[in-house]
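1. sequence? don't have it. structure:
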């Protein structure tokens, strides 16, 4: 599964009759959530958090569906999952030594989704800075180059 997940621009993931024009486009208001949209988001969380045996129970399904009804797109919820994964504290490097990475927590409310989206944006910015440092412009030198050989 790609980082963008199984959602296409034409699908949009939510909406009773019309699909948004882009994967991150927000609908005009609360919409009905198709049951088949929750499962791929949960599967993405299972993959990212390495929890293949986790079950999609009523609490988890309800939390994901509620955020979709709030207008978050599937792609935004996937980025929030990525943000939780990027947080050392939420992955267990905290005073309790315990991970706080359940999908029910990530999708608990809008504040949690926004917190994890911000963490994902921070992580992407850090990765972009690192990539720029490690892979500078491949053509920085201009002009003629001559091979100089030493005499024996």
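-> Noted; the coordinates are in hand. Keep in mind that what you see is a predicted model, and the values were worked out from it rather than measured.

2. switch to C-alpha atoms for all contacts and neighbour counts from now on
-> Will do.

3. could you check how far residue 127 is from residue 91?
-> 18 Å (C-alpha to C-alpha, to the nearest Å).

4. give me the more crowded residue out of the two.
-> When neighbours are counted by other C-alpha atoms under 10 Å, residue 127 and residue 91 differ, and residue 91 comes out ahead with 16 against 12.

5. helices or strands up against the helix ranked longest in the chain?
-> As far as residue count goes, and with DSSP state H defining each element, the longest helix of the chain is helix 110-134. Helix 110-134 makes packing contacts with helix 74-86, helix 103-106 when contacts are defined by 3 or more C-alpha pairs under 8 Å, 6 or more residues apart in numbering; DSSP states H and E.

6. Serialize these to a markdown table and add fields for mean neighbour count.
-> As requested, these are arranged in a markdown table below (neighbours: other C-alpha atoms under 10 Å):
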| stretch | mean neighbour count |
| --- | --- |
| helix 74-86 | 24 |
| helix 103-106 | 21 |
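
7. between those, which one is nearest to residue 123?
-> helix 74-86 (6.6 Å; C-alpha to C-alpha).

8. that closest one packs against which elements?
-> For helix 74-86, the contact count by 3+ C-alpha pairs under 8 Å, 6+ apart identifies helix 35-48, helix 103-106, helix 110-134 as packing neighbours.

9. okay, those helices, which one's buried deepest?
-> Between those, helix 103-106 has the highest mean count of neighbours, a mean of 21, where neighbours are mean count of other C-alpha atoms under 10 Å.

10. adding another structure so you can compare the two:
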């Protein structure tokens, strides 16, 4: 069933989205409403067309391929099922707490499931990634067990926030059955604040993954100074937390300083990004997809046609008469 999802004004200003046709852009938005809480849906072009474009002549299969080329969706097959994964969906959408768990696996064949309270609402915390043969056991297992000493959770590390939420809901607990978790889902009305980043579903304050003793302070400064020099930035341009966070995340993902510098150079070779002023280091390092694309740009050779030299006039062919050339 279709669900309400969030869309931000910055979607229409995204420098990659504008490269897609209007049909592809509208299709991409429509996919959000058809996807489950993990941003997954079956890749069935005919069914998608009937849901989104019942009165229009649009080649959904072709447009899905175009969207995937820009890294906005991933297409894969697991157990004979063709699946569409909307990239970064779970980071930027807020599904209703009663929305059921996804029935489609990720690219590794794992299913994403959530702990829920007796009212079938998701409990604050990370989801579980399970194999298909583990699902029945998970849903048959009591999330909360009651003993003579009071209420205890099956999670040893449940947070105080989770405990408080459970108490507010009811103070009595029981097993969440498979039939409950497959109940009909209300629409989501939780909106996400707008961001100034020009991503489809931007998030400028993404938390940086924690890794001990890996702050890359010197490397970040080196990359930032290289970017400033490449694009002629003045001393008023500061290394703020947003820029630092994006650079740090890419370094922690394994990109070297030279690779990120190549990404900066690649951006400087893109007329589209330079003329549109889409050259901030935060954009270049926004995610791995963008950085890889800019690194690819750096490996492209730009051919600049030579300006023909002006033809030289041989004055020896002319006679000088009264100090004039004839």
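-> Ah, there it is. What you are looking at is a predicted structure, and each value in this text was computed from that prediction instead of being measured.

11. any idea what the TM-score comes out to?
-> Comparing the two superposed chains by TM-score structural alignment, normalised by the length of the first structure, the resulting TM-score equals 0.57, with 93 aligned residues with a C-alpha RMSD of 2.0 Å.

12. export the helices and strands packed on helix 74-86 of the first structure to CSV and tack on distance to residue 62 of the first structure?
-> As requested, those are exported to CSV (distance: least, C-alpha to C-alpha, whole Å):
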stretch, distance to residue 62 of the first structure
helix 35-48, 9
helix 103-106, 8
helix 110-134, 14
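
13. which of those sits closest to residue 80 of the first structure?
-> helix 110-134 (4.5 Å).

14. name the residues that touch that closest one?
-> 67, 70, 76-77, 79-84, 86-87, 105-107 (C-alpha atoms under 8 Å, 6 or more residues apart in numbering).

15. got the angle between it and helix 74-86?
-> 70 degrees (axes from the mean of the first three to the mean of the last three C-alpha atoms, to 10 degrees).

16. turn the helices and strands packed on helix 110-134 of the first structure into a markdown table, columns for distance to residue 47 of the first structure.
-> Formatted as a markdown table, these follow (distance: least, C-alpha to C-alpha, whole Å):
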| stretch | distance to residue 47 of the first structure |
| --- | --- |
| helix 74-86 | 10 |
| helix 103-106 | 12 |
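
17. and those helices: which comes nearest residue 63 of the first structure?
-> Using C-alpha to C-alpha, those put helix 103-106 closest to residue 63 of the first structure, at 5.6 Å.

18. check the mean deviation of the closest one from the second structure.
-> On superposition with the second structure, the mean distance recorded for helix 103-106 of the first structure (mean C-alpha distance after the TM-score superposition for the first structure) is 0.2 Å.

19. residue range for that helix in the second structure?
-> Helix 103-106 of the first structure corresponds to residues 281-284 of the second structure when matched by TM-score structural alignment.

20. do the same with stretch 38-47 of the first structure
-> Alignment note (TM-score structural alignment): stretch 38-47 of the first structure is matched to residues 220-229 of the second structure.

21. so residue 59 of the first structure sits right up against residue 102, yeah?
-> No: taking contact to mean C-alpha atoms under 8 Å, the distance of 10.9 Å between residue 59 of the first structure and residue 102 leaves them out of contact.

22. which one of those two is surrounded by more residues?
-> Neighbour count, other C-alpha under 10 Å: between residue 59 of the first structure and residue 102, residue 102 has more, with 18 against 12.

23. looking at the helices and strands packed on helix 110-134 of the first structure, spot the one closest to residue 37 of the first structure.
-> Across these, the minimum distance to residue 37 of the first structure, taken as C-alpha to C-alpha, is reached by helix 74-86, at 7.7 Å.

24. that closest one to helix 35-48, inter-axis angle?
-> An angle of 20 degrees separates the directions of helix 74-86 of the first structure and helix 35-48 when computed by the same axes, to 10 degrees.
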